[in-house]
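Q: Give me the fold of what follows.
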Amino acid sequence: MPVNSFGKRATKSINSQIPHLLAVPNGSTKQLIVNGSPFLVRGAELHNSSPTSAKYMATQWEKFADMNINTLLVGFGWEQFEQTEGTFDFSEFDQIVLDARVHEMYLIVLWFGAYKNALSTYVPPWVKTNTARFPRAKINSTTGIITADALSTFSPETVSADAKAFSAFMAHLKHFDEGHFTVLMVQVENESGIIGDSRDRSSEADAVFTSPVPDVFVQFLRDEWESLYVDMRTSLAKTWTPTTNVTNTGWEAMFGKSTYTDELFMAYSFAGYLNTVAEAGKKEYSLPLYANFNGVKMPPGVPARTPGDVFPSGGALSEVLDVWQIFAPALDILSADVYNGDYNGTHEVYGHRNYPRFVPEQRQDDYGVRRIWNAIGSHQAIGASPFGIDTLEPSTSALGRTYGLIKDVSKILLKAQEDPEKMIGFYFDDPKDLSADPANTTIVQMGEWEITLGRAFGFAPTTSPGGGIVIQLDNPSAAQATFLLIGWGFQASFKSLNPAATFTGILTFREMNVTNGTLHETGMVFNGDETGSGEVARMPNVEFDLGGFPIPILIPAGTAIGKVNVYYITT
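A: Presented below is the predicted three-dimensional model:
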C-alpha cells in the first residue's frame, strides 16, 4: 500500500490520492486537494540557487518549520538535470525530496527550462552553444538588432528538447514520489515572455509574423469577444473588432502596427510553447501545473506600460490573458508574481474564467505578509509564497506568526472559501512602507449587513498596520448575525441594511480558540474599552499603538480569533 509523504498509510487508490484541483460547490474557483482533503498552501520560495545543494538545505529545514511553512517552492534548472543530452541525473533533487519527507514538508517544484525571467540562462551548455540548432531571439536596441540571451519560441528543436527534458523529469517524479505525494504541483518555466523588445525579431519569428494569422486564433477572438477580459477587449478594440473586415496577410495587417500587436503575437507563441511542454509532462504524471508571470495591475494614474519594457512581452498579463487561457489548457493556474502594484486588483484579473488563484512569489516583509489575508480571504487563493525565505529569520519575521494563525484556522478558511460572498480578506499598511496602500477603511456587504473595517485604535486614531479575515458564520435569527474575526490590528463596526432598523449593536463578543478545526471559547469576554463601549469589535495588535494617547485602554492581542454576535432593533 502506498505511503504518503509523512509516513501515514494512504487509504485510497493512488490515482484518487494524486494532488489535484477540485471545483468548490458553486463553481467559483477550485481548491487544491491533498490526500483527499482541501489543502491551504502556507508556502515560501527559496532563493534560486538554494535547492541545487541538499547539503545547504540540510541547514535550513528547521528554520522553515519554525515559520509554520508547510510547502516549499524549490527551483530546479534544466541544466542541473541534463548536462549531457539524453542523460539525466536527479540525485540531488531526490535527496531534497527525501529530506522534505523527514521534515514533514511538501514541495512545489519550479521547472526552470528554456525560460527563467524571460531569459534562457538555465538551459544546459549543449543548448546554449548550439545556436544553429537552438536559435536565439533577436531584439531591437539603440544600436540595431541584437542577439538576446533568450531562445526563440519559434524553433521546433528548442520546444522539443525542453518538452523531452520536462517529460523525463515528470516521469521520474511519478516513479520516485507517487504514493508519497511530497510534490504537490509543478511550475512550468518562470516569468515567460520576451524582455527588451515587444517581440522576437529573428528570421524565424518574422516569417510567422508576416504570414496570415492562424484561423483558429481569429475565430477564437470572434467567438469569445464578449467573454474576453475587459483589458484585452479594450486593447483589441482600438484596431480590431469581430466585424473588422481586412485581408489576413499577417499580424500587422489584421491587428494594426503597434506594440500591442507584437504582444498579442508573442502571447500566442509563448502560450503554445508552454502548453507543448506542459502536455508532455502531464502525459507522464498528472500533477497540477501552473505558470507564473512578471506583470501586475498597477494603481490608477500609473502610466501605461510598454510591452517588453518593465514586464516581458507575451506573458499572461491582463491584456492578453485569454490567449493563454484558451491556447494553454494544460496549465491549470496562471498567476502573477506580486511584489508591488495593485495586489487586490491583480488577483481579480487572474480569477477570470473562474481560474484558481495562487501567489507564487511576493514580498517576504510585513507589507507582503499581511497581504496573504487578502489572497486567501477575498480571492479564495490556494495559498501564497513569499520569496527568498532562506534569508528570513523566524525571530524577526511576521510570517511565522501569520502562518501559525492560518495553520490553526485552515479548515475554517477552506470551508468559508466555498461561499466567497461571506468572507473578506484585507490589510492596512504602514504609511512608511514602500508602495503603501493609503486606505484606512474597507467597507463590505455580507447579506443584510454592512461591515466597516478599519485600523484598531483606542481614543486616538493610529497608522498602525493590520490585516485579517472576516467570515459570516450564520444568522441565529432574522435580526442577528454571527461573524468570525481573524487577525490583528483592525476593528469592525456593523450596520443592518434593513430599512426598518433603528439601531445596530453588539450582542456578544468573545475570544475564541481552535482545536482540530473546531472553534471553542477561551473564557475571555470582550466589552467596554475593547468594544469602544459597544460600537466596534476590536482585534488589537500584539504591541498596541495608543496613537499618542497616554492611557493604555486596550489589552494586547491574545488568540487573534474573535466571534461577534450583532443585532438590530426596529423600535
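
Q: Going by C-alpha atoms from here, please, whenever you check contacts or count neighbours.
A: OK.

Q: Go ahead and confirm Glu530 touches Ala557.
A: No: using Cα atoms under 8 Å, Glu530 is not in contact with Ala557, being 10.8 Å away.

Q: between these two, which one's more packed in?
A: Glu530 (23 against 18; other Cα atoms under 10 Å).

Q: Leaving out the residues flanking it, which one is nearest to the most centrally placed residue in the chain?
A: Nearest to the geometric centre of the chain sits Val359, at 1.7 Å (Cα atoms, centre = their mean). Spatially, and ignoring its direct neighbours in sequence, Val359 is nearest to Ala384 (4.4 Å; Cα to Cα, 6 or more residues apart in numbering).

Q: List the contacts of that neighbour.
A: 41-44, 358-362, 372, 375 (Cα atoms under 8 Å, 6 or more residues apart in numbering).

Q: Alongside the first, I'd like the structure of this one:
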Amino acid sequence: MKKRIIDISVAGILLLLANACQEVEKIASTPIPTLEKHTSGYTLYVDGQPFTILGGQCGNSSNWPATLPQVWETMRGMNANTLEIPVYWEEIEAKEGEYDFSSVQLLLDQARNEDMRLVLLWFATWKNGSNHYTPEWFKQDSGQYFNTVGKDGQQVDSPSPHCKAAMEKDAAAFRELMKYLKENDPCHTVIMVQVENEPGTWGSVRDYSRSNDKLFSENVPDALLKPEILKELGAKAESGNWKAVFGERADEYFNAWHIASYIEHVAAAGKAVNPLPLYVNAALRDPLSNPPATQYESGGPTDNVIAIYKAAAPHIDICAPDIYLQGDANVLTVIDLYDREDNALFVPETGGNVKYLYEVLTKGIGFSPFGVDGRMNEESPLSKEYKLLKPIAGKLAEWQKEGMLYSATEPEGEYVKELDLGEWKAIMTFGKSRRSNSIPTGERKGSGSQSTGKAFFVKFAEGDFLAMGTNVRFTFEPSGKNAGRAWHYLRVEEGCFNENGEWVMRRVLNGDQTDWGGPFIGDEPGMLRIRVYSREPRN
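A: I've put the predicted structure just below:
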C-alpha cells in the first residue's frame, strides 16, 4: 500500500512537470507582437493572431498599488481588452543607475490575473511638453540636464532636445525597462510601448540658445532632402540651411527633427533588446487652419511633421493622435491625416465621445479614451460598444485586412447619409425612429445639435452584411449592374457574438420592424445580420 502511494505521488509529480514543461514551451513559442503592413492598412498581431485594441487609459497618477484596484474594476466594467498605463522614470530610477521594476512586475501579475493586455506609457524626458517625470537627481542638476531657452534668453518649462546627457540617461533607463520586459514577460502581456508622452516644446518654437542658433544655420540633413519629403513639408529650396529650405516653418521643423532624433535614440536602445512595437503620441494642432507653431506644442508629432518623424525616428512604428478636438470636420480630418501609407492609425487618447469609434476601427488598430478609472462603468456608452465588439476583436482586425469594413457617422446638420458597399448602397437615416422615406426631399438637413448617430458594416458578400450602430435606421438600394431593380430584405437577424466569436441570433426582424423604413437601432448599440436581394425585372 505504501509503495502504491509513493508510485502515485511520483506519477503525479511527473505529470505536473510535464504540464509545466508544455506550458513553458508554449510561452517560449509565443511570437512577439508585431505591426504588419498590408494593402488595406496595418494589422497588429498578438500571439501571432490579428488583434484590435479596445482600450482604456487610466489617469496619470493611477499606477500605484493603492489605486490599481479601481483601475481594474473600471477596465472590467468597460469590457476593454487592453489597459494603457504609465510607468514613471522618476520611480524606476529613483537613485541614479539603480533600477526598481517592482511596479512593473505588479502590473504584469495583475494584468495576467485580469486577462488584460498592457500598453506601457514611458513617462520620462517628456510628459505633455515638460520633464516633470524625470528623477529627482535629474531635476536637481539643471546645469547638466538643461531646458530649452526661449527667444528672450529665459529657460522655458520644456526639456531641450539638444541635451545629450539627458538623452543618454533616458535611453539607458528605457533599455533597462525593455530588457526587464524581455526577461519577465515571455507571454507578452505588454503588446506595445509608448515612448515619452506628447513630446514637444511649450513657450518657445525651438531652443534659441547660442549653440543651437549655430546649429540652426547649418544645412538641413540629407534624410529630409528626399523629393517626396520636401514636397510634403512645403520646402522653398532643395538644399541649404533650415531657413533657406523651409522658410517660416524652419524653426518648428528644426525642433521637430531634433526632438524626433532624441526619441529615436531612446527607442533604438529599447528595441535593441526587445523589439516590441513602439509609438509616440501627439498633442494636436488645429488640422484645418495651419496655425503657427506658437499656438501649439512645437516639435511634437503633429500632422504637419509626420514626415520628419518618419525620417528621423525609424524605430518608432506609429505617430498616434490624441484626439480631444470637437466636431466632424476636425476629428475626421485628423483620422485621415494619421491614416497614412507609412503610418498605422491608432488613437491612444481621446475624450468620452464614442461617435468616432467605428471610423477609427474601420481604418486603425485601436481606440482608447483617457482617464477612464472612476469614470467608465458597465452603463457607459463605450462599455456597451466594447461588450459587443470584444468577442470579435480579432475578427475585426482580419476583416479590416480584407477590406470588409465600412463606417459612417451622422453628419452634423443632416439626417441621411449614403455609403457605397459595392453592388449595394446603404442609406442610413440618423435620429430617434426617423425614416428616410418619411423625410421630404430637400428637408434632410437638421440642426445637428444631437449629432451622435453612427453605423458600422462588415461586408461578408454582396448583399450580406453585419450592421452595427446607434440611433440609425438601415435601408438599401441596388447599385451597379442591379441599379434600379426592386429589392427587399431576405433576412434580418438581431443578435450578438458569444465569447467564442459565434453569432447568436436573438430574434428575426420582419413586418413592422423592416417594412417601415428599415430596421432601427436606438440609443443602445446593437448588431444586425442583414441579407438583401434584388428581384429579376419582369416585362
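
Q: rewinding a little: by neighbour count, sort out the buried ones in the contacts of Ala384 of the first structure.
A: 41-44, 358-362, 372, 375 (16 or more other Cα atoms under 10 Å).

Q: now those in TSV, with distance to Thr87 of the first structure and secondary structure?
A: Output for these, formatted as TSV (distance: Cα to Cα, whole Å; DSSP: H, G, I helix; E, B strand; the rest coil):
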residue	distance to Thr87 of the first structure	secondary structure
Val41	34	strand
Arg42	35	strand
Gly43	32	strand
Ala44	31	strand
Phe358	34	coil
Val359	34	strand
Pro360	30	strand
Glu361	31	strand
Gln362	35	strand
Ile372	41	helix
Ala375	41	helix
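
Q: could you measure the aligned partner of Val190 of the second structure in the first structure against Tyr350 of the first structure, distance?
A: Matched to the first structure by TM-score structural alignment, Val190 of the second structure sits across from Val183. With the distance defined as Cα to Cα, to the nearest Å, Val183 of the first structure ends up 24 Å from Tyr350 of the first structure.

Q: next one: Asn248 of the first structure
A: Distance, Asn248 of the first structure to Tyr350 of the first structure, by Cα to Cα: 31 Å.

Q: The equivalent of Pro478 of the second structure over in the first structure - nearest residue in space that isn't next to it in sequence?
A: Structural correspondence for Pro478 of the second structure with respect to the first structure (TM-score structural alignment): Ser496. Spatial nearest neighbour of Ser496 of the first structure, chain neighbours left out: Trp449 (4.7 Å); criterion: Cα to Cα, 6+ apart.

Q: Aligned to the one you found, what sits in the second structure?
A: By TM-score structural alignment, Trp449 of the first structure lines up with Trp424.

Q: Please apply the same query to Ala205 of the first structure.
A: Ala205 of the first structure maps onto Asn212 in the second structure, by TM-score structural alignment.

Q: what about that match, how many neighbours?
A: Neighbourhood size, Asn212 of the second structure [other Cα under 10 Å]: 15.

Q: so it is in which element?
A: Under the criterion of DSSP states H and E, Asn212 of the second structure resides in helix 210-216.
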